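Engineer: just coords:
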């Protein structure tokens, strides 16, 4: 009798350990822990923590946003540069919109209103400091902040996609504050619908 229970218990353990877990997608509002050894510039009470059930994004893989309805957005490669749209920049370890950047976003929102047949992709970027997972999450929060502002200006959320590249696509490769400041940005691309 005891050996039968032992065999059943062993089979149950093997069965449960072999079951694959479903990955949990990151929500646009999710946040990552601070990079090791770096103080967080955002207070813990105002920054939601990563859910323990939410795995960090894979290194070197962009985090792509989805619409509120859950439908997939257009392919990233379909979006192109648009000289009428300007980038916005962020302070170290922050995703707050600065007053000067809201003026840039107002111009970008005006372009979208004047061109209703276009969609926008907002790329969130970070500087090289911090882990890959942290910078991907920070880039996503930056892109989401710009998207939220544009939606508040009357742009439909279904016209905007977001993606985070973290630190993977720098515009400057020097290792100094001036260069890092240029890399902490949101970049805007468009495509005709």
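Structural biologist: Noted; the coordinates are in hand. Bear in mind that the values here come from a model prediction, so they are computed numbers and not experimental data.
Engineer: Could you use CA atoms for every contact and neighbour count after this?
Structural biologist: Noted.
Engineer: tell me the strands in this structure, going along the chain?
Structural biologist: For the chain, applying DSSP state E gives strands covering 63-64, 80-81, 88-89, 118-125, 160-166, 185-192.
Engineer: Format the ones you listed as a markdown table; extra columns: mean neighbour count and distance to residue 14.
Structural biologist: Below are these laid out as a markdown table (neighbours: other CA atoms under 10 Å; distance: least, CA to CA, whole Å):
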| stretch | mean neighbour count | distance to residue 14 |
| --- | --- | --- |
| strand 63-64 | 22 | 34 |
| strand 80-81 | 13 | 50 |
| strand 88-89 | 22 | 51 |
| strand 118-125 | 26 | 42 |
| strand 160-166 | 27 | 38 |
| strand 185-192 | 21 | 47 |
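Engineer: got the ones you listed as TSV, with distance to residue 143 columns?
Structural biologist: TSV is the format used below for the strands of the chain (distance: least, CA to CA, whole Å):
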stretch	distance to residue 143
strand 63-64	10
strand 80-81	16
strand 88-89	10
strand 118-125	5
strand 160-166	6
strand 185-192	6
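Engineer: take the one below as the second:
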């Protein structure tokens, strides 16, 4: 019995290391598609840098390459795109937003005094309690991504607003899509 416990304790650090290595390999192997530098999915620049989606529609096919977005803060400025969007009832980071997150991770890693609040949001569907939890899960998934990229946990704060602060009013799919987001607030 003690031998089993000893083996489990001895393997635990290796399992963590393996999990981190696999996460890094997964992130490095992902490609991006769609979206524009400002966070909109249709090429409009409404709400760029303000943390709101404005009147831009999410879900269209945008232009731009991952290398353009990933290098946008090369001069040491905060990346322009500060909003990423999620699918309905999901906290999974969409591949087209990984270069945006990587840009923020680079900025935060190279500016140790910088702090960011990750503000999670949902659309109005679902109960208030469920939406509060989902919005926090979305922000936490972004926090995990940044952590894997080397950002210090002391630089990141997570807040879940649920459906309380919509970027777009209405009950259309476009409005819902604009509200399912995480905003980087520096």
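Structural biologist: Thanks, I have the structure now. Bear in mind that the values here come from a model prediction, so they are computed numbers and not experimental data.
Engineer: From the centroid of the second structure, which residue is nearest?
Structural biologist: Centrality entry for the second structure: nearest residue to the mean C-alpha point is residue 142, 3.8 Å, by CA atoms, centre = their mean.
Engineer: Alignment lookup: that residue to the first structure.
Structural biologist: Under the alignment (TM-score structural alignment), residue 142 of the second structure pairs with residue 146 in the first structure.
Engineer: ok, now how distant is that match from residue 177 of the first structure?
Structural biologist: 23 Å (CA to CA, to the nearest Å).
Engineer: Break down the second structure into its helices, ranges please.
Structural biologist: 2-29, 66-70, 98-110, 128-148, 173-179 (DSSP state H).
Engineer: how about those helices, which one is nearest residue 89 of the second structure?
Structural biologist: With distances scored as CA to CA, the stretch of the helices of the second structure nearest to residue 89 of the second structure is helix 128-148 (7.5 Å).
Engineer: what's the average per-residue distance for that closest one once overlaid on the first structure?
Structural biologist: Relative to the matching residues in the first structure, helix 128-148 of the second structure has an average distance of 0.2 Å after the fit, by mean CA distance after the TM-score superposition for the first structure.
Engineer: and that helix, what other elements does it pack with?
Structural biologist: Where contact means 3 or more CA pairs under 8 Å, 6 or more residues apart in numbering; DSSP states H and E, helix 128-148 of the second structure is packed against helix 2-29, helix 98-110, strand 116-120, strand 156-160, strand 181-185.
Engineer: mind redoing it with 6 Å?
Structural biologist: strand 116-120, strand 156-160 (3 or more CA pairs under 6 Å, 6 or more residues apart in numbering; DSSP states H and E).
Engineer: That one to helix 2-29, inter-axis angle?
Structural biologist: Comparing the axes of helix 128-148 of the second structure and helix 2-29 via axes from the mean of the first three to the mean of the last three CA atoms, to 10 degrees yields an angle of 90 degrees.
Engineer: so how far is helix 128-148 of the second structure off the chain centroid?
Structural biologist: 9 Å (CA atoms, centre = their mean, to the nearest Å).
Engineer: contacts for it?
Structural biologist: Identification of contacts with helix 128-148 of the second structure by CA atoms under 6 Å, 6 or more residues apart in numbering yields 91, 105, 118, 120, 121, 122, 158, 160, 161, 162.
Engineer: hmm, 7 Å instead?
Structural biologist: Outside helix 128-148 of the second structure, the residues within contact range by CA atoms under 7 Å, 6 or more residues apart in numbering are 24, 91, 105, 118-122, 153, 158-163, 182.
Engineer: Also compute the angle for it relative to helix 98-110, please.
Structural biologist: 60 degrees.
Engineer: So for helix 128-148 of the second structure, what gets flagged as buried?
Structural biologist: 131-143, 145-148 (16 or more other CA atoms under 10 Å).
Engineer: Which residue of the first structure is paired with residue 177 of the second structure in the alignment?
Structural biologist: Match for residue 177 of the second structure (TM-score structural alignment): residue 181.
Engineer: what do we get in the first structure for residue 121 of the second structure?
Structural biologist: Using TM-score structural alignment, residue 121 of the second structure sits opposite residue 125 in the first structure.
Engineer: Confirm for me that that match is in contact with residue 186.
Structural biologist: Yes: counting by CA atoms under 7 Å, residue 125 of the first structure touches residue 186, with 6.1 Å between them.
Engineer: what touches both of these two?
Structural biologist: With CA under 7 Å, 6+ apart as the test, residue 125 of the first structure and residue 186 reach no residue in common.
Engineer: Residues contacting stretch 179-186 of the second structure, please?
Structural biologist: 51, 82-86, 115-123, 138-139, 166-168.
Engineer: repeat that with 6 Å
Structural biologist: 51, 82-86, 116-123, 166-167.
Engineer: which among these gets closest to residue 2 of the second structure?
Structural biologist: Nearest member of the contacts of stretch 179-186 of the second structure to residue 2 of the second structure, counting by CA to CA, is residue 118, at 43.4 Å.
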